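Novice: Next come a sequence and a model predicted from it.
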Amino acid sequence: MSLQEVQSTATLLPLEFTPLLKRARWGGERLGTILQKPIGLEGDFGESWELSDHPEAPTLIASGEYAGSTLSEVIGQNPQAMYGAGTCYSTFPLLIKFIDATDRLSLQVHPDDSHLADFDARKAGKSEAWVILDAAPDSRIYAGLKAGVDADELGAHLEQGNVEACLHSYPVRPGDCVFIPAGTLHAIGEGILLAEVQQTSDITYRLFDWNRLDQSGQPRPLHVEQAFNSINFQRGPVDLLEPRLRQDADHRVETLLESSCFSIRRHQSASPLRLSSVNRAQILIVLEGTGQLQCSAESYELFQGKTLLVPAAASDCQIVVEHEMTFLEVIPG
């Protein structure tokens, strides 16, 4: 059935997507060994784009009446069914990834909307959040500048090749969560597997690549001027988030983040539970355990590494737990 033949209805069922798997020289095996992505025996996969409505790299719907369609095509049919009353985006506002870093990623920054408006108002800024899934004992992240570091000091250290002296960094362990607002200099350290929730944008300015050379002996291209223009030097260090806990019998809920961009809650349950009726689109990201999402007489398998989009109009949805589950619930701002 073509997309044009599908009639808009009051109910829009949950959507699952075919991930986009991306190789990287810093990638590893954990997207397959832990998150069950079909990467074969290769050991250099760095990213799995789980849900993307980015025009240059959309994930396609994997099953159901909209199989093979992009998210924008479905939203165009019935935006209110996706978002609920009072909210409307032509492009879905969030992008979900898993990232496996066996080496440090480049030190980078994503511009905010105000900086982009100066030269390309069609593009959006990018804030993001990381939830750590696995980490080596000595793994650390780089999140913001040390207090008091200004552009002159950062520039001097950049010329000397020792930018790390200006960076706020700290060790992380599974379960940690950090919010990286647009304009924050940051990098994922080696040995980390994480889930990333970000605004739908892929604009990245690399400031420093740890003095590494590529296979041809050349340094990686950098975007020093754009990066300096995008860094918020007033922000300073960015620390781990402190979850807000609510415990109800067999159901544990941690509010990890509430921002204007998106909110994230982490659920842990051994018993069935109903999805909250927020009249908003919700994204479910399964971190541990197995079960099913049951919605309008349809059932969707849930397992470690699975991502589902539950539209606002999906009704009477509940999660049936087989083995104790931990999952993230993400709601766009």
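Specialist: Okay, I see it. As the structure is a computational prediction, the values presented were derived from the model and not from experiment.

Novice: From here on, just use CA atoms for contacts and neighbour counts.
Specialist: Fine.

Novice: Break down the stretch 101-250 of the chain into its strands, ranges please.
Specialist: In the stretch 101-250 of the chain, strands defined by DSSP state E, counting those that start in this stretch lie at 107-109, 128-135, 140-145, 167-171, 177-180, 186-188, 192-199, 205-208, 244-248, listed in chain order.

Novice: Pull the contacting residues for the residue lying closest to Glu153 once chain neighbours are set aside.
Specialist: Excluding its sequence neighbours, the residue lying closest to Glu153 (Cα to Cα, 6 or more residues apart in numbering) is Cys166, at 8.0 Å. Taking Cα atoms under 8 Å, 6 or more residues apart in numbering, we find Cys166 in contact with 145-146, 149, 153-154, 157.

Novice: Repeat that for Leu194.
Specialist: Here Leu194 is in contact with 98-100, 130-134 (Cα under 8 Å, 6+ apart).

Novice: And for Ser106?
Specialist: Neighbouring residues of Ser106 by Cα under 8 Å, 6+ apart: 187-188, 206-210.

Novice: hmm, back to that, now distance to Ala24 and neighbour count too, for the contacts of Leu194, in a markdown table please.
Specialist: Output for the contacts of Leu194, formatted as a markdown table (distance: Cα to Cα, whole Å; neighbours: other Cα atoms under 10 Å):
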| residue | distance to Ala24 | neighbour count |
| --- | --- | --- |
| Phe98 | 13 | 25 |
| Ile99 | 10 | 25 |
| Asp100 | 9 | 28 |
| Trp130 | 19 | 22 |
| Val131 | 20 | 22 |
| Ile132 | 19 | 20 |
| Leu133 | 19 | 21 |
| Asp134 | 18 | 20 |
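
Novice: And here is the other one:
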Amino acid sequence: MDWYPLRLTTPVKQHVFGGRAIPDRLGRGGLPEGPVAETWEVSDVDGEGARIGNGALAGWTLRRLTLEHPAELVGRGWHGPRFPLLTKFIDGHRPLPVHLHPDDAAARGKEGEPNGKTEAWHILDAPPGATAYAGVHPGVDRARLRQALLGQDFASVLRRLPVRAGDTLYVPAGTLHRFGPDTLVYEIEQTSDLQQHAMRHRMEDGSPLDEAEWRANIEALLEEWQPEPRPEFHPGLRLPSPDGAEGRMLCAGPYFALERWRTRDAGTSAPLVRSFDTAVVLSNAGPAVTVAYGAGSEPLGRAETLLLPAALGRIEIHGPADVLLGYLPDLDRDVRTPLRAAGHDAAAIAALGEGLGRPGA
């Protein structure tokens, strides 16, 4: 098969917390009228799976391609029941629900699903003074948390963190969290839509929950809550760049890594060249660019995404670029080694996510 950049169908969520920032501020076209809370750029979630929309594979589901061509699509001998990365643009025009996602063990044991959801937020835009909740204060136990959630007194138990454009937060599964209002985010995560939330209304349309359902939701949340994680926002770490592009490693862990790369004016700088042997989710955070590959090229408009199969191997990005690249990392080869080469110490690297703080890192 001659592989090429894949353009996918994009589920759109019009939840009550959304606004118009994705079309109006990011410039994404083709979206429906009304609030747009989330665009699922790459999704293999049950019931919300993407289809390939271009080229010889048009009409194939991402699930079918993952199952029939795992090495060529995902790479490195990978096998699994679903494509492993879920990516989204999210408009927290209003605050999101206070919620959490189960870890892998809870997803398998309590939900009958193959995995839970660790995620990371890269802040694209936020107003001065914006904050987010992430994790609980030290000393908060289950009884104290239950009391606060029943009283909707989130500030007494949850850590409030300042939010700034350009920063990233790695959120381990089981961590209570929320961002918004007026916060625009690019999110990368494990492929899962499992969550438990503490609100008295449905996030889809704002309709109220009855008392019994709301209390049952809180008990389910407490069963999957992990008290230990207290993540912090991080500006990312500079990556080596022989071609003059400006790159930063935004976050990394066992489930994903996320980088952001910028190039200057197309007339004065070389294209951004990337070689890879694992699937790459390429999302555009800036002006339109052209993605060149062995057999041709593909345009990538504002706030659009291409999925690059592992077998494609190499691309060039032409134009003044501002792009996000998410992938399944080899933590030593893809994260520790280039960051050490750029002069970063072990503590700075470990702060990017999970699994990076072992001896010798």
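Specialist: Sure thing, it's come through. Please read all numbers here as calculations on a predicted model, not as lab measurements.

Novice: just curious, which of the contacts of Cys166 of structure 1 is nearest to Thr290 of structure 1?
Specialist: Leu145 (39.8 Å; Cα to Cα).

Novice: Quick one: map Gly296 of structure 2 onto structure 1.
Specialist: Using TM-score structural alignment, the partner of Gly296 of structure 2 in structure 1 is Glu298.

Novice: gap between its match and Ile180 of structure 1?
Specialist: Distance of Glu298 of structure 1 to Ile180 of structure 1, given as Cα to Cα, to the nearest Å: 37 Å.

Novice: These two: which is more packed in?
Specialist: Ile180 (22 against 11; other Cα atoms under 10 Å).

Novice: you'd agree that one is up against Ser127?
Specialist: Yes. Counting by Cα atoms under 8 Å, Ile180 of structure 1 does reach Ser127; the two are 5.9 Å apart.

Novice: which stretch among the strands of the stretch 101-250 of structure 1 comes nearest Glu16 of structure 1?
Specialist: Nearest of the strands of the stretch 101-250 of structure 1 (Cα to Cα): strand 192-199, 16.5 Å.

Novice: State the span of structure 2 onto which the closest one is aligned.
Specialist: Mapped onto structure 2 using TM-score structural alignment, strand 192-199 of structure 1 spans residues 183-190.

Novice: check the fit of that stretch onto structure 1 and give the mean distance.
Specialist: Once superposed with structure 1, the aligned residues differ from stretch 183-190 of structure 2 by a mean of 0.8 Å; criterion: mean Cα distance after the TM-score superposition for structure 1.

Novice: residues near the counterpart of Met325 of structure 1 in structure 2, how many?
Specialist: When structure 2 is aligned by TM-score structural alignment, Met325 of structure 1 is paired with Ala321. By other Cα under 10 Å, the residues close to Ala321 of structure 2 number 23.

Novice: looking at it, Ala321 of structure 2 is touching Thr290, isn't it?
Specialist: No. Applying Cα under 8 Å as the test, Ala321 of structure 2 and Thr290 come out as separate, 9.3 Å apart.

Novice: Name the nearest residue to Val140 of structure 2, ignoring sequence neighbours.
Specialist: Nearest to Val140 of structure 2 is Val157, by Cα to Cα, 6+ apart, at 6.6 Å.

Novice: How about Ala117 of structure 1?
Specialist: Lys123 (8.0 Å).

Novice: relative orientation of the longest helix belonging to structure 1 and strand 167-171 in degrees?
Specialist: Counting by DSSP state H, the longest helix found in structure 1 is helix 151-160. Helix 151-160 of structure 1 and strand 167-171 meet at an angle of 70 degrees, taking axes from the mean of the first three to the mean of the last three Cα atoms, to 10 degrees as the criterion.

Novice: which position in structure 2 aligns with His157 of structure 1?
Specialist: So, by TM-score structural alignment, His157 of structure 1 is matched to Ala148.

Novice: any idea how far Ile218 of structure 2 is from its match?
Specialist: Using Cα to Cα, Ala148 of structure 2 is found at 11 Å from Ile218 of structure 2.

Novice: For those two, work out which one has more neighbours and name it.
Specialist: Taking neighbours as other Cα under 10 Å, Ala148 of structure 2 and Ile218 compare with Ile218 leading, 20 against 16.

Novice: any idea what sits nearest the more buried one, other than its immediate chain neighbours?
Specialist: Ala198 (5.6 Å).

Novice: wait, the one you found sits on Glu213?
Specialist: No. Ala198 of structure 2 is beyond contact range of Glu213, at 10.6 Å (criterion: Cα under 8 Å).

Novice: who's more crowded, these two?
Specialist: Taking other Cα under 10 Å, Ala198 of structure 2 and Glu213 do not tie; Ala198 has more neighbours (25 against 11).

Novice: residue contacts, the more buried one?
Specialist: Here Ala198 of structure 2 is in contact with 97-99, 149, 152, 214, 217-218, 221 (Cα under 8 Å, 6+ apart).

Novice: Which of those are still contacts in structure 1?
Specialist: On the basis of both residues aligned by TM-score structural alignment, their matches' Cα atoms under 8 Å, what survives of the contacts of Ala198 of structure 2 in structure 1 is 97-99, 214, 217-218, 221.

Novice: Turn the buried ones among the residues you listed into a named ChimeraX selection, would you?
Specialist: Buried residues among those (16 or more other Cα atoms under 10 Å), as a ChimeraX selection:
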select :97,98,99,214,217,218,221
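
Novice: Let me have the kept ones among the contacts of Ala198 of structure 2 in TSV, extended by distance to Leu258 of structure 2.
Specialist: Conversion of the kept ones among the contacts of Ala198 of structure 2 to TSV gives the following (distance: Cα to Cα, whole Å):
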residue	distance to Leu258 of structure 2
Pro97	25
Val98	24
His99	23
Trp214	35
Asn217	32
Ile218	32
Leu221	28
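
Novice: which one of the kept ones among the contacts of Ala198 of structure 2 sits closest to Arg264 of structure 2?
Specialist: Nearest to Arg264 of structure 2 among these, with distances taken as Cα to Cα, is Pro97, at 38.4 Å.

Novice: Could you find the counterpart of the closest one in structure 1?
Specialist: When structure 1 is aligned by TM-score structural alignment, Pro97 of structure 2 is paired with Ser106.

Novice: Counterpart of Ala132 of structure 2 over in structure 1?
Specialist: Residue correspondence to structure 1 (TM-score structural alignment): Ala132 of structure 2 is matched to Ile141.

Novice: and its match, how far is that from Phe327 of structure 1?
Specialist: Distance from Ile141 of structure 1 to Phe327 of structure 1, by Cα to Cα: 23 Å.

Novice: the more surrounded of those two?
Specialist: Taking neighbours as other Cα under 10 Å, Ile141 of structure 1 and Phe327 compare with Phe327 leading, 24 against 20.
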